[in-house]
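**Student:** Any chance you could fold what I've pasted below:
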Amino acid sequence: MRGTAAMGLLRLLPAIVFCYLTFASRLISGLLGSLRGSVELPCVHHQLPGPIKEISVYWQLKNHPLKDLVVATVINGVVDRKYVDERFKGRGHLNPEGLHAGNFNLSLNNLSLHDSGIYICIVMWTPSYTDILYKTTVELKVTAEFSPPVVDIPDPGKLLYGQERNLTCRSKGGLELPKIMWIYSNDGSKVQDGRVHEDIHHDGDIINVMSTITLNITSNINISCVIVTKNGNLTSQHYKMEVKLEAASPPNVLIVSLIIGGIVGIFLIGFLVKGRCLRRPPRYEVPLNQMNDLGRG
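**Tutor:** I've put the predicted structure just below:
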């Protein structure tokens, strides 16, 4: 009995929807959803003419891309997933407990960009499949926004004057290529010094970006990374780097200094040894005649 009713509903739906669309355009409302997020599409009708078992509901996504897709159905007051399109199974839900109160809201989770489109909700009285009790149309647009940028700083402690540091800024999940800026956090001015390298990675329709700046640290700085999009700017946390007063000795200068110091040390040691030899007291030699007298005695 229930299967026969369902098939009758599906056979009549194209004609029902066609008649409905001739006067429903003014009822369209709009919703925004975030990629991989969730959204609830409204469809509420409290004035039901009879028990819920006499009510059927039909949710449909229009022209996606070549045909209409069944998103969710209620047949004779019971949520029915048999005719739901595969791409919505497990993602489109109607709350069974809310049906008795006329709540036929559609919940969609794990949104994809292909979920964007016009959704139609039709509430019908089952004894007469041509009797539309309520209808509404919702336009859903799924967008993808960049994640807040995060900056990686190796050894964020105090640095020696003149040391170089690489700072890396990452953000992901956008649809259009953004502009990446490095700014001083204290006044918002753009960092002009340093070398900047950017990497762009496409994950299907999604864009992930990374920017690396190389700075020669000569003073204390507060720095941030900004992702500039048409929907607004995203700014990372402020990162502070402090500089010690003593300068960092480049490795080649240190080696040369050690070599010169060694040579000077060798000459100094040689000079000291030679000076000690020159100051040695003179030897006393006994005259030969005294030596002979000592021998005879």
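**Student:** drop to CA atoms for contacts and neighbour counts, all remaining ones
**Tutor:** Will do.
**Student:** now the strand or helix carrying C19: how far from the chain's centre is it?
**Tutor:** Element membership for C19 (DSSP states H and E) is helix 2-21. Averaging C-alpha positions (Cα atoms, centre = their mean, to the nearest Å) puts helix 2-21 44 Å from its chain's average.
**Student:** Pull out the buried positions in it.
**Tutor:** Of all the residues in helix 2-21, those buried under the rule 16 or more other Cα atoms under 10 Å are 5-6, 9, 13, 16-17, 20.
**Student:** just checking, what packs against it?
**Tutor:** strand 69-75 (3 or more Cα pairs under 8 Å, 6 or more residues apart in numbering; DSSP states H and E).
**Student:** what packs against the strand it packs on?
**Tutor:** In terms of contacts (3+ Cα pairs under 8 Å, 6+ apart), strand 69-75 is packed against helix 2-21, strand 55-61, strand 78-80, strand 92-93.
**Student:** I'd like the structure of this one too, to check against the first:
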Amino acid sequence: MLRCIMAQPLNFPLDHLRVYWQTLDNKVVHTFLCGDNGKMYEALEYQGRSQLFWDKLQEGNFSLLLSNLSLSDNQIYKCIVMKNETKFIVIHEELITLNVGASYRPSDPSDPEVNEVESGEEVTFTCSSSNGYPEPKVHWTDATHNGLPATSVTLHKNMGQYSVFSILKLNVTTDLNLSCSIENQLLQENITIRQFMVKVRNNGSLSIPDKQRHDLTQATISISCVVILVAFVGFAFWLYKRKPSSGFYNEGTLMRTSPPTPESTHTPPQRREKEKRKKKMKEKKGYYCLIAKIVIDVMSIQHEVLKFLIFL
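**Tutor:** Just a heads-up that it's a prediction; the model follows:
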């Protein structure tokens, strides 16, 4: 509404009154001529969009209601009030500036965008809106409402309206909640256009499944090392026991050889060599059986430990 109000009410009838609303380039916006609307004088772009408050005229209120505003209505208007005293004289005149604004609206989804990043990673955030007026201000803020300087702000003007695109780049080391808002100072609006939630992945903040997987991996490595160590110790023990013993292992049992008989001393060399090879084969078989038994026992222990960790 364009305000035009006299300090005192009228002291004469409305049929002696003329009211003109026009632009500085003398385009007629609205007229009131001696009790009648002078629509024939109004410029085409204002016809059907303007009206006076007839019940307020006698009180000295000549304000104009202009509807269906567009950016082309951003102008300075003149309110001219005249009284008929044998001829029309100007009794009141005002200049009124009309500022028309257009709101900026989100052009992206309103739900917060969630990102999961590595600590120290550079992250690019974007924010945009269009069809607003006048030129906006872009604000990036974190959860504590601290302002963050935008890396870049790009403006485009089309048909009198602005489109804005802003970029913010950050090296993220902690979890963040960010928001991008666009301020329209004319309309006194500060609209949140986009929100972001950033989660940082690091060793101290593993998710529960990842932490369990991490623990299980460590346990598996540790137990595997134990298996290798036990196998090595078992082999060393077997070598130690083998030197003083005249026996051999058979299926995990230590077997003693009988003292040589008189007949054995007369055994042909080929037969003795064959019996010697058989003895060595039995010794190796006994060793392998012992090691296999140790490994199976340790693997069984490992399986039970893993089941316990998973249960936890």
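**Student:** re the thing from before, can you name the next helix or strand after the helix holding C19 of structure 1?
**Tutor:** Remark: after helix 2-21 of structure 1, the chain's next helix or strand is strand 28-34, criterion DSSP H and E.
**Student:** which residues in structure 2 does that next one align to?
**Tutor:** Mapped onto structure 2 with TM-score structural alignment as the criterion, strand 28-34 of structure 1 occupies no residues.
**Student:** And stretch 251-261 of structure 1, by the same measure?
**Tutor:** Using TM-score structural alignment, stretch 251-261 of structure 1 pairs with nothing in structure 2.
**Student:** Pull the number of nearby residues for S130 of structure 2.
**Tutor:** 20 (other Cα atoms under 10 Å).
**Student:** what do you get for S129 of structure 2?
**Tutor:** For S129 of structure 2, using other Cα under 10 Å, the count is 22.
**Student:** Could you tell me which residues make contact with it?
**Tutor:** For S129 of structure 2, the contact set (Cα atoms under 8 Å, 6 or more residues apart in numbering) comprises 104-107, 163-165, 193.
**Student:** Check I217 of structure 1 too.
**Tutor:** Per Cα under 8 Å, 6+ apart, neighbours of I217 of structure 1: 159-165, 243.
**Student:** can you do 6 Å?
**Tutor:** Contact analysis of I217 of structure 1 by Cα atoms under 6 Å, 6 or more residues apart in numbering lists 162-164.
**Student:** What is the aligned counterpart of Y133 of structure 2 in structure 1?
**Tutor:** Using TM-score structural alignment, Y133 of structure 2 lines up with G174 in structure 1.
**Student:** could you measure its match against G30 of structure 1, distance?
**Tutor:** Per Cα to Cα, to the nearest Å, G174 of structure 1 is found 21 Å from G30 of structure 1.
**Student:** Of the two, which one has the most company?
**Tutor:** G174 (20 against 12).
**Student:** can you give me the strands in the stretch 101-250 of structure 2?
**Tutor:** 105-106, 113-118, 121-132, 137-141, 147-148, 152-158, 161-172, 176-184, 189-201, 248-250 (DSSP state E, counting those that start in this stretch).
**Student:** Next, format those as a markdown table and append distance to I5 of structure 2.
**Tutor:** Listed next are these as a markdown table, based on distance: least, Cα to Cα, whole Å:
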| stretch | distance to I5 of structure 2 |
| --- | --- |
| strand 105-106 | 36 |
| strand 113-118 | 51 |
| strand 121-132 | 32 |
| strand 137-141 | 35 |
| strand 147-148 | 44 |
| strand 152-158 | 37 |
| strand 161-172 | 32 |
| strand 176-184 | 29 |
| strand 189-201 | 29 |
| strand 248-250 | 119 |
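**Student:** do you know which of these lies nearest V28 of structure 2?
**Tutor:** strand 161-172 (25.8 Å; Cα to Cα).
**Student:** Give me the mean distance between that closest one and structure 1.
**Tutor:** Comparison of strand 161-172 of structure 2 with structure 1 after fitting gives an average deviation of 3.6 Å (mean Cα distance after the TM-score superposition for structure 1).
**Student:** If we go by neighbour counts, what in that strand is buried?
**Tutor:** Residues of strand 161-172 of structure 2 classed as buried: 161-164, 166-168, 172 (neighbour count, 16+ other Cα under 10 Å).
**Student:** Nearest to Q185 of structure 2 among those residues?
**Tutor:** Ranked by distance to Q185 of structure 2 (Cα to Cα), those are led by Y162 at 13.9 Å.
**Student:** Next up, the contacts around the counterpart of that closest one in structure 1.
**Tutor:** For Y162 of structure 2, the aligned position in structure 1 is occupied by I207, per TM-score structural alignment. Shown in contact with I207 of structure 1 (Cα under 6 Å, 6+ apart): 173-175, 201.
**Student:** Spit out the contact partners of the nearest residue to I207 of structure 1 once chain neighbours are set aside.
**Tutor:** Distances taken as Cα to Cα, 6 or more residues apart in numbering place G174 nearest to I207 of structure 1, at 5.2 Å, with adjacent residues excluded. By Cα under 6 Å, 6+ apart, G174 of structure 1 lies in contact with 144-146, 206-207.
**Student:** Those residues into JSON lines, with extra columns for distance to C169 of structure 1?
**Tutor:** Formatted as JSON lines, the contacts of G174 of structure 1 follow (distance: Cα to Cα, whole Å):
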{"residue": "A144", "distance to C169 of structure 1": "19"}
{"residue": "E145", "distance to C169 of structure 1": "16"}
{"residue": "F146", "distance to C169 of structure 1": "13"}
{"residue": "I206", "distance to C169 of structure 1": "18"}
{"residue": "I207", "distance to C169 of structure 1": "14"}
